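>>> below: sequence and its predicted model.
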Amino acid sequence: MSRVVHVVGIGTGSPDHVTAQAVAALRACDVFLVADKREATESLVAVRRDLCAALLEPGSYRFVTVRDPERGPDARRDAAQYRAGVDAWHTERARRYAEVMDGLPDGAVVGFLVWGDPAFYDSTIRIVEAVGRLTPVTVRVVPGISAVQVLAAEHGIVLNGIGGPVHVTTGRRLVEEWRPDLGTVVVMLDAGLRCLELLDRAPDLHVHWGAQLGLPGQVLRAGRLADVADDLVTTRAAVRGRDGWVMDTYALTLPDDDA
């Protein structure tokens, strides 16, 4: 029998970001599987628990943590090594999730709580598809408010210039991809603020940056990148020191990109 699996976007940590469709999906779940990424992200699991406690009936669900496999030193890998490492990580993750699901009661509905929206730089859909190659599943995906949307809202900005494009990429790809005609460039998954490497090429770049978006510890910074660079480095380190982790997103624009 095929097991029903809900992949639910939960926004960036605030219950206010969870849509009515997402709440209905969460209420249909009996078990939430959560990756155990060790102490560094313990508070991220706590945020998910708190969110469910705020939205769901006590005793109507349970959390099962699944030890996350080691991923490896991505920063020191070339493109081929990076892709191979991610594929291996996904495969092992899928195996562990399938093993847990096979041990659940027949008919138990499984949920995955996805930070932001499942469509943006998140591996859950791919991993659940891989699970389906090991044990039968019926997958239902619910969108969520992404960090990209929250960043724009918290800064009160429009991401695109009038009729202009928006380019979304990762810190790993930013330096090689950036060029002025891309319009607004939104950067996710940047552990090293690689935007600072663009200062010589584009000294007039402006940045809208946010960390822990949607959470009580949210921090925002904006300005000409050259002017706020040192503050970004210091602030990001302070957030990591305070919380043990940092999730940040930023948008880069040139003055002519203004909407």
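Good, I have the coordinates. Just so it is clear, the structure is predicted and the values come from calculations on it, not from any experiment.
>>> from here on, just use CA atoms for contacts and neighbour counts.
OK.
>>> buried ones in stretch 146-155, by neighbour count?
In terms of neighbour count (16 or more other C-alpha atoms under 10 Å), stretch 146-155 has its buried residues at 146-152, 154.
>>> which of these fall in helices?
Of these, the ones assigned to helices by DSSP state H are 147-152, 154.
>>> same list (these) but as TSV, adding distance to residue 244.
Formatted as TSV, those follow (distance: C-alpha to C-alpha, whole Å):
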residue	distance to residue 244
147	19
148	22
149	24
150	22
151	21
152	25
154	23
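>>> chain center to stretch 235-244, what's the gap?
Relative to its parent chain, stretch 235-244 has a centroid offset of 18 Å by C-alpha atoms, centre = their mean, to the nearest Å.
>>> nope, stretch 95-104 is what I meant
That offset, for stretch 95-104, works out to 24 Å (C-alpha atoms, centre = their mean).
>>> mind listing what's buried along the longest helix along the chain?
Identified as the longest helix of the chain according to DSSP H is helix 79-102. When burial is assessed from 16+ other C-alpha under 10 Å, helix 79-102 yields the following buried residues: 82, 85, 89-98, 101.
>>> which helices and strands sit right next to that helix?
For helix 79-102, the packing partners by 3 or more C-alpha pairs under 8 Å, 6 or more residues apart in numbering; DSSP states H and E come out as strand 62-67, helix 124-132.
>>> take the one below as the second:
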Amino acid sequence: MIRLALVGIGTGNPDHLTLAAIKAMNAADLILLPRKEDAKSDLLDLRRTICAELLTGPARVVEFDMPERAATLPYLEAVDAWHDAIAAIWMREIGRHLPEGGSVALLVWGDPSLYDSSLRISTRLGAAEVQVVPGITSIQALTAAHGICLNELARPVLITTGRWLHEQGWPDGTDSVVVMLDGGCAFQRLTAEGISIWWGAYLAMPQEALIHGPLATAGPEIVARRAELRQTHGWIMDTYLLRRAQAAPSLDASTS
């Protein structure tokens, strides 16, 4: 029997791991750390640092190379094939290092339930028993860094992706939109008037970068700063909150 723990590690700051996350890591027989070819070693180094600082048990730490997602297939088809490939690597490494079964931990950025596919990939492992350990999300880190509330009083918030914002525009029914996984600065497609943006990259890390202001002026600044940071570090993780000014309520003539 394989027991798989998907451990949310927040934005990579060891201080953000919960006690439950630390316990799950130290209860594991094997911890798998992915290596990505399209990024410098920072992402892997952060996971290594977390293990070095927080592991007190005998868990074996094993690194593996992440497969690349096909760029020539339709998006959903490419993602499905990519997930199959990742699951096959997980099973290969588990079979190699835990032939008699045991417990495995994977360190997941943010929270395993929010725009991360580890849970979906884990269903491909068959009879594995899966535990989800929640973590601090980039959304929480973003609002904390800017010192703002996620939602306006009695108003909803919608969480979406850069791909969706680019294709669909501003979602109906909300004045506040959180955008994740946006490699193309999709906010540039919006009419900027009346919209404010709170943006953050490398949240809670030493290289954290924050920009806030009207989208018309802050948007171009974010595009330039984002390109600069990605060039410097070889990778970037960022997210942002967009908030549209609410229309002033109309006065009913009978009550004025």
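Received the coordinates, thanks. Quick caveat: nothing in here was measured; it's all calculated off a predicted structure.
>>> returning to that earlier point: so which of the helices and strands packed on helix 79-102 of structure 1 is the most surrounded?
Greatest average neighbour count among those goes to helix 124-132 (a mean of 19), per mean count of other C-alpha atoms under 10 Å.
>>> picking up where we left off before, Serialize the helices and strands packed on helix 79-102 of structure 1 to TSV and add fields for distance to residue 118 of structure 1.
Below are these laid out as TSV (distance: least, C-alpha to C-alpha, whole Å):
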stretch	distance to residue 118 of structure 1
strand 62-67	19
helix 124-132	7
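>>> mean shift of whichever helix or strand residue 46 of structure 2 is part of relative to structure 1?
Assigned by DSSP states H and E, residue 46 of structure 2 belongs to helix 42-54. On superposition with structure 1, the mean distance recorded for helix 42-54 of structure 2 (mean C-alpha distance after the TM-score superposition for structure 1) is 0.9 Å.
>>> so which bits of that helix are buried?
43-44, 46-47, 50-51, 54.
>>> ok, stretch 172-182 of structure 1 next?
So for stretch 172-182 of structure 1, counting by 16+ other C-alpha under 10 Å, buried means 172, 174, 178.
>>> in the stretch 101-250 of structure 1, which spans are helices?
Remark: helices assigned in the stretch 101-250 of structure 1 by DSSP state H, counting those that start in this stretch are 124-132, 147-155, 171-177, 225-243.
>>> make TSV from those helices and add distance to residue 64 of structure 1 to it.
Listed next are the helices of the stretch 101-250 of structure 1 as TSV, based on distance: least, C-alpha to C-alpha, whole Å:
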stretch	distance to residue 64 of structure 1
helix 124-132	16
helix 147-155	26
helix 171-177	31
helix 225-243	23
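>>> quick one, what contacts residue 124 of structure 2?
In this structure, residue 124 of structure 2 makes contact with 84, 87, judged by C-alpha atoms under 8 Å, 6 or more residues apart in numbering.
>>> now do the same for it: its match in structure 1.
In structure 1, the residue matched to residue 124 of structure 2 (TM-score structural alignment) is residue 130.
>>> quick revisit: for residue 76 of structure 1, which of the helices of the stretch 101-250 of structure 1 is the nearest?
Closest approach to residue 76 of structure 1 among these (C-alpha to C-alpha): helix 171-177, 10.8 Å.
>>> other residues contacting that closest one?
187-195, 197-198.
>>> out of those, what pair is the most spread apart?
Pairwise over those, using C-alpha to C-alpha, the maximum falls at 189 and 198, 16.9 Å.
>>> neighbour count for these two, which is higher?
residue 198 (18 against 15; other C-alpha atoms under 10 Å).
>>> what's the match for the more buried one in structure 2?
Per TM-score structural alignment, residue 198 of structure 1 is aligned with residue 190.
>>> for that match, what are its contacts?
Going by C-alpha under 8 Å, 6+ apart, residue 190 of structure 2 touches 169-170.
>>> same thing with the one 5 residues further on?
Remark: with contacts taken as C-alpha under 8 Å, 6+ apart, residue 195 of structure 2 is in contact with 214-216, 242-245.
>>> tell me how many other residues crowd the closest residue to it other than its chain neighbours.
Once flanking residues are discounted, residue 195 of structure 2 sits nearest to residue 244: 4.4 Å by C-alpha to C-alpha, 6 or more residues apart in numbering. By other C-alpha under 10 Å, 18 other residues sit near residue 244 of structure 2.
>>> the aligned partner of residue 217 of structure 2 in structure 1: neighbour count?
Alignment note (TM-score structural alignment): residue 217 of structure 2 maps to residue 227 of structure 1. Number of residues near residue 227 of structure 1 (other C-alpha under 10 Å) recorded here: 14.
>>> same question, the one 10 residues further on
A count of nearby residues for residue 237 of structure 1, using other C-alpha under 10 Å, gives 14.
>>> the aligned partner of it in structure 2 and residue 247 of structure 2, how far apart?
In structure 2, the residue paired with residue 237 of structure 1 according to TM-score structural alignment is residue 227. From residue 227 of structure 2 across to residue 247 of structure 2, the span is 34 Å (C-alpha to C-alpha, to the nearest Å).
>>> repeat that for residue 87 of structure 2.
Distance, residue 87 of structure 2 to residue 247 of structure 2, using C-alpha to C-alpha: 48 Å.
>>> and for residue 6 of structure 2?
Taking C-alpha to C-alpha as the criterion, residue 6 of structure 2 is separated from residue 247 of structure 2 by 43 Å.
>>> higher neighbour count, the two?
residue 6 (27 against 8).
>>> let's verify that one: helix, strand, or coil?
strand (DSSP: H, G, I helix; E, B strand; the rest coil).
>>> surely it and residue 128 touch.
No: shown here, residue 6 of structure 2 and residue 128 do not form a contact pair, counting by C-alpha atoms under 8 Å, at 12.0 Å.
>>> tell me how far stretch 96-106 of structure 2 lies from the chain's centre.
A distance of 26 Å separates the centroid of the chain from that of stretch 96-106 of structure 2, by C-alpha atoms, centre = their mean.
>>> which residues touch that stretch?
Applying C-alpha under 8 Å, 6+ apart, the contact partners of stretch 96-106 of structure 2 are 1-7, 24-25, 27-33, 94-95.
>>> doesn't residue 4 of structure 1 fall inside a strand?
Yes: assessed with three-state DSSP, residue 4 of structure 1 lies in a strand.
>>> in space, what's closest to it - neighbours in sequence excluded?
Nearest one to residue 4 of structure 1, counting by C-alpha to C-alpha, 6+ apart, is residue 138 at 4.7 Å.
>>> which residue is the nearest non-sequential neighbour of residue 210 of structure 2?
For residue 210 of structure 2, ignoring the flanking residues on the chain, the nearest one in space by C-alpha to C-alpha, 6+ apart is residue 200 at 4.5 Å.
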